[in-house]
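S.K.: Show me the folded form of this:
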Amino acid sequence: MGVLNVKELKAYYKTDIYGVSRTVQAVDGISLEIHENEIFGIAGESSCGKTTLIKALSGTIRPPLTVMGGEVVYNFEDRSVNILSLRPDELRKISWEKISYILQGSMSVLNPVRKIHKTFYDFFEAHRKIENQQDFMKQMRDHLGKLGLPADVLKSYPHQLSGGMRQRVTIALATIFKPNVIIADEPTTALDVVVQRGVLQLLREIQQEQKNTVILVTHDMAVHANIADRVGIMYAGRIVEDAQVDDIFENPIHPYTKHLINSLPMIGDKSYKGSIPGAPPNLADPPKGCRFHPRCPYVMGICREEVPPMVNVESERGPRRVACFQISKEGDNGKS
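M.R.: Okay, here's the model as predicted:
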């Protein structure tokens, strides 16, 4: 049993404006098992449902987002909880201490008119009582020092820090209580490659030290190649393949994953990189059957009519699943 088990999760955006109802099937029937002490990457092109998925995983469901079905069960040392069934006060008790969140863009987390030590104070006091101010400040300095940040950062305003330092501060906030699970939403967005590498290295070091689980969401496959242990590939609201990161890059199976990997630039490779034909479907009116079939070069009749189930595929590296009718047709040792 993993630290997180997702079963048939459906999360839709439902709106009714001027009498016109619209339902966007942003997450539609996703099942996942994420293990302790691993970095699980979630990849896919824009508007595939990545951000909606992590909203559901963190329990931050706000209208017009509505959970239509399924479970998101966290298995902590002392108990198991379906985060979708928790009351707001119950969710508040496990947020940040059991499940923390590194948001996209540091300035959406840090208050621009409060110094960093004030932000830490507000954040800490919201979850635990501060008995001694001096002990608290020493704890903050020690924590920042472990993350490679000088103590005088605490006296700075967010705008006085570089983008990389601000992102390190948000990581410090997310890890101060040593949570079981850290959900990171595009943590390296808008950072240059040198700073990006430092942030990723920091995430990996924290994960190895604290032995927690990191769910890393980004469209950047290079980031997953550098840090993830396993990767789930999303397309149009569904997971189409998940496997060890080396399997994904060395031997992609699903046609969408193949296109995704083959489009990446490689040193010394001067061959033409073609884009995936067509465009992603409108999730307010998705195609019947496999949602990738209008763009798939291997499409069969069954692909247009039925949703392909996730099947297990043999791999020496570890568990691997793919949702494609082509697997059973080619006899790739798939089994339901």
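
S.K.: Every contact and neighbour count from this point should use C-alpha atoms.
M.R.: Will do.

S.K.: Surely residue 196 is within a helix?
M.R.: Yes. Counting by DSSP: H, G, I helix; E, B strand; the rest coil, residue 196 is located in a helix.

S.K.: Please tell me how far it sits from residue 213.
M.R.: Going from residue 196 to residue 213 by C-alpha to C-alpha, to the nearest Å gives 20 Å.

S.K.: who's more crowded, those two?
M.R.: residue 213 (23 against 18; other C-alpha atoms under 10 Å).

S.K.: Was I right to think the more buried one contacts residue 184?
M.R.: No. Counting by C-alpha atoms under 8 Å, residue 213 stays clear of residue 184, with 10.6 Å between them.

S.K.: Could I get the buried residue list for the helix or strand encompassing residue 121?
M.R.: Using DSSP states H and E, residue 121 sits within helix 116-125. Of all the residues in helix 116-125, those buried under the rule 16 or more other C-alpha atoms under 10 Å are 116-120, 124.

S.K.: same deal with stretch 233-247?
M.R.: By 16+ other C-alpha under 10 Å, the buried positions in stretch 233-247 come out as 233-245, 247.

S.K.: cool, and stretch 137-146?
M.R.: Across stretch 137-146, burial judged by 16+ other C-alpha under 10 Å covers 137, 140-141, 143-144.

S.K.: mind listing the helices for this structure?
M.R.: With helices called from DSSP state H, the chain shows them at 50-58, 88-94, 116-125, 133-146, 163-175, 193-210, 221-227, 245-250, 255-262, 325-330.

S.K.: how much does the fourth one deviate in direction from helix 116-125?
M.R.: Here the directions of helix 133-146 and helix 116-125 differ by 110 degrees (axes from the mean of the first three to the mean of the last three C-alpha atoms, to 10 degrees).

S.K.: give me the number of residues near the residue lying closest to residue 69 once chain neighbours are set aside?
M.R.: With C-alpha to C-alpha, 6 or more residues apart in numbering as the criterion, residue 69 has its nearest non-adjacent residue at 5.2 Å, and that residue is residue 10. Using other C-alpha under 10 Å, residue 10 has 22 other residues around it.

S.K.: again with the one 5 residues further on
M.R.: Using other C-alpha under 10 Å, the number of residues around residue 15 comes to 15.

S.K.: Surely it touches residue 66?
M.R.: No. Using C-alpha under 8 Å, residue 15 makes no contact with residue 66, being 10.1 Å away.

S.K.: structure for this one too, so we can compare:
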Amino acid sequence: MATTTARLLQLLGLLQAQAVWSGDELADRLGVTPRSVRRDVDRLRELGYPVQSSRGLGGGYQLGAGRALPPLLLDQDEAVAVAVCLRLAAGGTVAGVGEAALRTLAKLDQVMPAAIRAHVAAVQEATVTVEYQAATVDSDALLVLARAIRERHQGRFDYTAKDGAATSRRVEPYRLIATGRRWYLMAFDLDRDDWRSFRLDRMSEVRASTFGFTPRPAPDAETFIRRSVSSGWEYEATVRVRCAIDEVRDRVGGWGTLTAVDDAHCELRVGAHDLDMLAWWLLRLPADFEVLDNEELVAAYRRLAVRAGRIADGGGEADAG
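M.R.: Predicted coordinates:
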């Protein structure tokens, strides 16, 4: 009986994790025969859980809508992951989520076993959330797009571009990407017949269509967003860094293009919308560098040098005249 109960709970967890499962997939995950899966599904239905089944291509088992919903089943790793995400959400970029995240954390703490609660508490005590200025997005829009991605339904929304131009877009949504400061949607734009990235804070009237779509071959989401974000910089510069390329690769990540010059030098092509922010960001590199092609950036460093010198001398104001 204990084994059967444990398997039923595991089955419920699987049905929560994915929209549709075939009988063979569930049997493989549970380590039983398809016939045992059918019996377990019948047991769940007897207990009031709305498990639906369908035949044919794309068919299988799924949790349906109904009054009797399954309990939230979390193992130790999942509980810790949820707690960390909720802690980040409490000080994050989704409008209206902070208070709800804290309430959810409190409820989660009440129902978790003592051993798991101790692990979650350790993570919470060791974590500090530092707020910074970031573009907030509407939580309803985020959920609508996430659901459309999961159910493979087209999405529609009004969009305001950087230059203020307003358009209505029809897309096949594929991925949501959070960069820390902003949320982006990677989608196939049906009217432009091409892949596009959209900032969620520039969207309005976000809604899911009833039209489904068949997923097409898609580019890597992280690489696509990095390239899209960096393609419209107001300021760009190339700097020659006095160290080997491997010494700065991790610092640069995907936010610039590195090229090896020799064993002791490399060049970095990078951009930003704010010149001073670009100057400060480059100062994080672990070696000195030379600006090769942007005099405005050189002038920005001169301004920063004057300010830094003034601060180093005691923070006094510069002499008038």
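
S.K.: TM-score of the superposition?
M.R.: The pair, once superposed, lands on a TM-score of 0.25 when counted by TM-score structural alignment, normalised by the length of the second structure; 141 aligned residues with a C-alpha RMSD of 6.8 Å.

S.K.: quick one on the thing from earlier: just the buried residues of stretch 137-146 of the first structure now: which is nearest residue 262 of the first structure?
M.R.: Checking these against residue 262 of the first structure with C-alpha to C-alpha, the nearest one is residue 144 at 39.7 Å.

S.K.: Let me know whether the closest one touches residue 173 as I believe.
M.R.: No. Using C-alpha under 8 Å, residue 144 of the first structure makes no contact with residue 173, being 9.5 Å away.

S.K.: follow-up on the earlier one: same list (the buried residues of stretch 137-146 of the first structure) but as TSV, adding distance to residue 101 of the first structure.
M.R.: As requested, these are exported to TSV (distance: C-alpha to C-alpha, whole Å):
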residue	distance to residue 101 of the first structure
137	23
140	19
141	21
143	17
144	18
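
S.K.: Could you list every helix and strand that the helix or strand residue 307 of the second structure falls within packs against?
M.R.: Counting by DSSP H and E, the element that carries residue 307 of the second structure is helix 295-312. Contacts defined by 3 or more C-alpha pairs under 8 Å, 6 or more residues apart in numbering; DSSP states H and E place helix 295-312 of the second structure against helix 275-282.

S.K.: Now the element after the helix it packs on, going C-ward?
M.R.: Counting by DSSP H and E, the next helix or strand C-terminal to helix 275-282 of the second structure is strand 289-291.

S.K.: Not counting its own residues, what contacts that next one?
M.R.: Here strand 289-291 of the second structure makes contact (C-alpha atoms under 8 Å, 6 or more residues apart in numbering) with 237-242, 297-298.

S.K.: where's residue 95 of the second structure relative to residue 155 of the second structure, distance?
M.R.: Distance from residue 95 of the second structure to residue 155 of the second structure, by C-alpha to C-alpha: 21 Å.

S.K.: Give me the more crowded residue out of those two.
M.R.: Remark: of residue 95 of the second structure and residue 155, residue 155 carries more neighbours, 24 against 14, as counted by other C-alpha under 10 Å.

S.K.: Pretty sure residue 297 of the second structure sits against residue 279.
M.R.: Yes. With contact defined as C-alpha under 8 Å, residue 297 of the second structure and residue 279 form a contacting pair (6.7 Å).

S.K.: Would you mind telling me which of the two has the busier surroundings?
M.R.: Higher neighbour count among residue 297 of the second structure and residue 279: residue 297, with 19 against 16, using other C-alpha under 10 Å.

S.K.: other SSEs contacting the helix or strand hosting residue 237 of the second structure?
M.R.: Using DSSP H and E, residue 237 of the second structure maps to strand 235-241. Here strand 235-241 of the second structure touches strand 265-272, strand 289-291, going by 3+ C-alpha pairs under 8 Å, 6+ apart.

S.K.: Would you map the helices across the stretch 1-150 of the second structure?
M.R.: For the stretch 1-150 of the second structure, the helices defined by DSSP state H, counting those that start in this stretch occupy 2-17, 23-30, 34-46, 76-90, 97-111, 114-126, 139-151.

S.K.: Figure out which of the ones you listed is closest to residue 207 of the second structure.
M.R.: Closest approach to residue 207 of the second structure among the helices of the stretch 1-150 of the second structure is made by helix 139-151 (6.4 Å; C-alpha to C-alpha).

S.K.: Go through that closest one and flag the buried ones.
M.R.: Using 16+ other C-alpha under 10 Å as the test for burial, helix 139-151 of the second structure gives 141-142, 145-146, 148-149.

S.K.: after the helix or strand hosting residue 196 of the second structure, next one along is what?
M.R.: Taking DSSP H and E as the criterion, residue 196 of the second structure maps to strand 194-199. Sequence-wise, the next helix or strand downstream of strand 194-199 of the second structure (DSSP H and E) is strand 203-212.

S.K.: what comes up buried for that following strand?
M.R.: Buried residues in strand 203-212 of the second structure, defined by neighbour count with 16+ other C-alpha under 10 Å: 203, 206-208.

S.K.: out of these, who's nearest residue 14 of the second structure?
M.R.: Nearest to residue 14 of the second structure out of those is residue 208 (C-alpha to C-alpha; 25.6 Å).

S.K.: residues touching the nearest residue to the closest one once chain neighbours are set aside, list them.
M.R.: Sequence neighbours aside, residue 155 is the residue nearest to residue 208 of the second structure in space, at 4.5 Å (criterion: C-alpha to C-alpha, 6+ apart). By C-alpha under 8 Å, 6+ apart, residue 155 of the second structure lies in contact with 145, 148, 170-173, 206-209.

S.K.: Rebuild those as TSV, extending it with distance to residue 120 of the second structure.
M.R.: Output for those, formatted as TSV (distance: C-alpha to C-alpha, whole Å):
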residue	distance to residue 120 of the second structure
145	29
148	31
170	41
171	39
172	37
173	33
206	35
207	35
208	35
209	39
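
S.K.: Residue 207 of the second structure and residue 149 touch, don't they?
M.R.: No. At 11.9 Å, residue 207 of the second structure does not count as touching residue 149 under the criterion of C-alpha under 8 Å.
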